[in-house]
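> based on what follows, work out the 3D shape:
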Amino acid sequence: MTQPFRLLLRVRYGECDAQQVVFNARYGDYVDVAATEFYRAVFGSYQALLEQGLDSQVVRMVTDWSAPARFDDVLQLEASTLRLGNSSFTLQVDIRRHSDQAAIARSEITYVMVDAQAFTKTPIPEVIRAQLERGAPDVTVNQAG
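Reported below is the predicted structural model:
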């Protein structure tokens, strides 16, 4: 059975708040790191996208929380393409505690494909669309140390 793209991250002390859980704004950082690593796995590198004259800009991000993450937890972020539009696409990032697979949060992050020079909206080219549809199954990036 194929697994979605996975990124493993360890929660650092400085990412926690006064309640001793991961501060809510840090989840945006985690999702951004997962999306960047997903890009690397799907396109070869972020630079490879730029070399095609393309870039992407975040236009929406929504996170729903289920449980807290705490200092030293290893988080497993699973990224996959949820939706593909004409010029936009949405990634879904599920965040789980790696040790017991408990659901922590789910984020949806929507990007608009833009011309890398003019920063104007542009349709997603078919080759990029196919890469996003395929995703990066069975790829795990371990940054948990």
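
> alpha carbons only for contacts and neighbour counts from here, please
OK.

> in the chain, what residue spans correspond to strands?
5-10, 54-65, 74-84, 88-97, 103-115, 140-143 (DSSP state E).

> may I see those strands arranged in CSV, with distance to V31 as well?
Listed next are these as CSV, based on distance: least, C-alpha to C-alpha, whole Å:
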stretch, distance to V31
strand 5-10, 10
strand 54-65, 9
strand 74-84, 8
strand 88-97, 7
strand 103-115, 7
strand 140-143, 14
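
> what residues are up against the closest residue to L91 other than its chain neighbours?
Spatial nearest neighbour of L91, excluding adjacent residues (C-alpha to C-alpha, 6 or more residues apart in numbering): T81 at 4.5 Å. Contacts for T81 (C-alpha atoms under 8 Å, 6 or more residues apart in numbering) come out as F89, T90, L91, Q92, L132, E133, G135.

> now show me the structure for the sequence below, then we'll compare the two:
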Amino acid sequence: MSVHQFRVQVFYEDTDMGGIVYHANYLRYIERARSDWVRRLGNDQNAMRDQGIVWVVRRIEAEYLATAKFEDELLIETTVRDISGVRLTMDQVVRRGDQVIFTASVLAVCMNAAGKPVRLPAEIRAKLVPTGA
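Predicted structure coming up:
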């Protein structure tokens, strides 16, 4: 799966006093998209947690390019940029129609119950292919 797509409808509760999507909600939108993507890859996050492994976002670099408003339909695209033994870097783009309104680079790692990084499970790594590969 090279590009995962996930749609979000903007609700009134997502907006601020100015009637535009509150900036922190973009992080929620891209999180929902990543969760859906991981689930569609067949990764059972509950089973991982039962084994003592969880996904953790280590860093997000975000750029707000335009605003979204109440009732806009947004499309979030997620692609893998890079993968190593313990790190997964994804690019996420939020679009309203053809217009890119938000971009983010997300670095995620797997952690054990003690809070230490662990290698990405082999069955997950096998399903992840960087876009440029």
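
> and of the contacts of T81 of structure 1, the nearest to R40 of structure 1?
Among the contacts of T81 of structure 1, G135 lies closest to R40 of structure 1 (C-alpha to C-alpha), at 10.6 Å.

> what's the local residue count around that closest one?
20 (other C-alpha atoms under 10 Å).

> how close does the residue nearest the centre of structure 1 get to A118 of structure 1?
Centroid-nearest residue in structure 1, with C-alpha atoms, centre = their mean: A35, separated by 2.8 Å. Applying C-alpha to C-alpha, to the nearest Å, the value for A35 of structure 1 to A118 of structure 1 is 23 Å.

> ditto for T110 of structure 1
From T110 of structure 1 to A118 of structure 1 the distance is 20 Å (C-alpha to C-alpha).

> more neighbours, the two?
Remark: of T110 of structure 1 and A118, T110 carries more neighbours, 22 against 9, as counted by other C-alpha under 10 Å.

> ok, and the closest non-adjacent residue to the corresponding residue of structure 2 for the more buried one?
Aligning on TM-score structural alignment places T110 of structure 1 opposite L107 in structure 2. Counting by C-alpha to C-alpha, 6+ apart, the nearest residue to L107 of structure 2 once its immediate chain neighbours are dropped is T89, at 4.5 Å.

> now do C16 of structure 1
V22 (4.1 Å).

> quick check: L65 of structure 2 touching V100?
Yes: between L65 of structure 2 and V100 there is a contact at 7.1 Å, judged by C-alpha atoms under 8 Å.
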